[in-house]
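Peer 1: Model the following, please.
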Amino acid sequence: MNKYMSYMHDNADESPLYLFDRAFAEKTGIDITAAPHSKEAAYWSPTCFGDDLFSVLGEHRPDCRWMIMGPKRSGSTFHKDPNATSAWNAVLTGSKYWLMFPAGPDIEPPPGVIVSDDQSEITSPLSIAEYMLTFHELARQTPGCKEGICYAGEVLHVPSGWFHLVLNLEDSLALTQNFVPRKKFPDVLGFLRDQRGEVSGFKEDVCDRAYELFVERLQEQHPDLLEEGHAELEKKGKKSRSKWEQLTKGDEKEPVGGFSFGFGGDDDDADIP
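Peer 2: Down below sits the predicted model:
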């Protein structure tokens, strides 16, 4: 840590090293299980974010909390949080600039960001500095763009599926935690079921069966919610199939071998918390 602190103060890198520590609680011995507002609690999740449904997994939940430290100019290029989770980020010291874009099936990724057809790979080919010089102005003019600065003592909510870029404006220390709110629970359930190759953060012996374990624990503790989640997934599946049929169905009046192509309408707005 002393070496990193020295690096923070003396480096002249364009993209300085950004330090993430997922085991900070164990290393420092702080109590993260005590009741909120109790004398024993080192900190607690802001109550405004509601329940965290990954808590049903107990010791099998994926990595979810990090202490983040970085010097001025360090940060994270565009990414989405893992496993379709939401997150909150509390700035302890310093300040951070955030550039964010909402999620949605019909919303394009941020300018300069490349996403594979199956959504499994996200590539931001430029460093943060290069991005700010090349695409920042265009990004700010893009519909849906959100930007702002968080200072010490402020907490930012990162909704599930949102692209976000973070830049430290000065030496900064922050605490961040991923969670599964009830509103976004179906998205997480579907991600664990349908995108198993992208599931991350679980212990090796759990990763391949994360969906099954999550369903098992929810069935024990929140059976009604699990039923609602599966119903929502089925609803989304039918909607996707309907769109595909609209795109591929031919004109019945055309002779055999004819081909028609049409775009189906979409009256649903993006679900932005």
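
Peer 1: From now on I want contacts and neighbour counts done on CA atoms only, so please keep to that.
Peer 2: OK.

Peer 1: center of this protein - which residue?
Peer 2: residue 81 (2.3 Å; C-alpha atoms, centre = their mean).

Peer 1: Roughly how far does that one sit from residue 88?
Peer 2: 11 Å (C-alpha to C-alpha, to the nearest Å).

Peer 1: One more, so I can put them side by side:
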Amino acid sequence: MTTSLMLILSRKSSHCIFFDSKFGEKALQLAADYDIPVYFREDLFSILGNDHPDFRWLIAGPARSGSSFHIDPNSTSAWNAVVRGSKKWLLYPLEVVPPGVHPSPDGADVASPVSITEWFHELLWGDTAAQGETCGVYLSGRRNLLNVLEFLNRPNSKELVSGTMDCVNLYEKFQSKYEQLFPGSIESLQQQAEARKLQNQKACMWDTITDVKTGGFKFGFS
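Peer 2: This is a model prediction of the structure:
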């Protein structure tokens, strides 16, 4: 993007939301008016220095405006503070697709037969964050590192990665710098993830031969 102000139009609605990722550079006092909560101070992208992708936004919109279903930029964690008004939230695990929502196979687009407002009214109500409240979407810092690396390294990273003019090379820059500062740590995380995967597979295999209701074994005859 060539401008710091991003306009999002809500589907089937004239409502819009403004995102300003450079407000801290233009309104210094506004940026100084808040502190990062202690729970969210770990910023792994900070190792990139001036190549740090956009990481903070001032968001404004009229009543009943909102974003579509999405994964936060670059699959990272986020925290959101409500300055004025209120905001409704619906949070799903990464592996769960919300009902009535259809993401494309490459993750670049998300389709829904209804607008987000209609979705709230017709399908489900979410929790509301009121003025002065903060909501954290936090995936435990370094434990989320592999998800971020996988996202940055997808074949269509040019369409998915955001907050930088060099979308294609962000993965290489970040992965290389991280390994330089914390040698062997990515490999260690990969080994831990593989161990968890094997453990889950063993648990699933046990479920196939036991009856969870009676505690007895299941036998098949051919």
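
Peer 1: if we can go back for a sec, joint contacts of residue 81 and residue 88 of the first structure?
Peer 2: Residues touching both residue 81 of the first structure and residue 88 by C-alpha atoms under 8 Å, 6 or more residues apart in numbering: residue 178.

Peer 1: For the alignment partner in the second structure of the residue nearest to the centre of the first structure, give me its contacts.
Peer 2: For residue 81 of the first structure, the aligned residue in the second structure is residue 72 (criterion: TM-score structural alignment). Contacts for residue 72 of the second structure (C-alpha under 8 Å, 6+ apart) come out as residue 78.

Peer 1: Would you mind measuring from residue 72 of the second structure to residue 111 of the second structure?
Peer 2: Separation of residue 72 of the second structure from residue 111 of the second structure (C-alpha to C-alpha): 17 Å.

Peer 1: ditto for residue 198 of the second structure
Peer 2: In terms of C-alpha to C-alpha, residue 198 of the second structure sits 34 Å off from residue 111 of the second structure.

Peer 1: Please name every helix or strand in contact with the biggest helix by length in the second structure.
Peer 2: In the second structure, taking DSSP state H as the definition, the longest helix is helix 185-209. Where contact means 3 or more C-alpha pairs under 8 Å, 6 or more residues apart in numbering; DSSP states H and E, helix 185-209 of the second structure is packed against helix 145-152.

Peer 1: what distance separates the helix it packs on from the centre of its chain?
Peer 2: 11 Å (C-alpha atoms, centre = their mean, to the nearest Å).

Peer 1: what's it aligned against in the first structure?
Peer 2: Under the alignment (TM-score structural alignment), helix 145-152 of the second structure falls on residues 185-192 in the first structure.

Peer 1: got the contact list for that stretch?
Peer 2: Here stretch 185-192 of the first structure makes contact (C-alpha under 8 Å, 6+ apart) with 53, 83-85, 180, 199, 210-211, 229-230, 232-233.

Peer 1: Also stretch 131-141 of the first structure?
Peer 2: By C-alpha under 8 Å, 6+ apart, stretch 131-141 of the first structure touches 110-112, 145-147.

Peer 1: Centre of the chain to it, how far?
Peer 2: Distance, stretch centre to chain centre, for stretch 131-141 of the first structure: 21 Å (C-alpha atoms, centre = their mean).

Peer 1: Pull out the buried residues from that stretch.
Peer 2: For stretch 131-141 of the first structure, burial by neighbour count (16 or more other C-alpha atoms under 10 Å) applies to 131, 136, 139-140.

Peer 1: cool, stretch 178-193 of the second structure as well?
Peer 2: The neighbour-count check on stretch 178-193 of the second structure (16+ other C-alpha under 10 Å) flags 178, 186, 189 as buried.

Peer 1: ok, so of the residues you listed, who is nearest residue 202 of the second structure?
Peer 2: residue 189 (20.0 Å; C-alpha to C-alpha).
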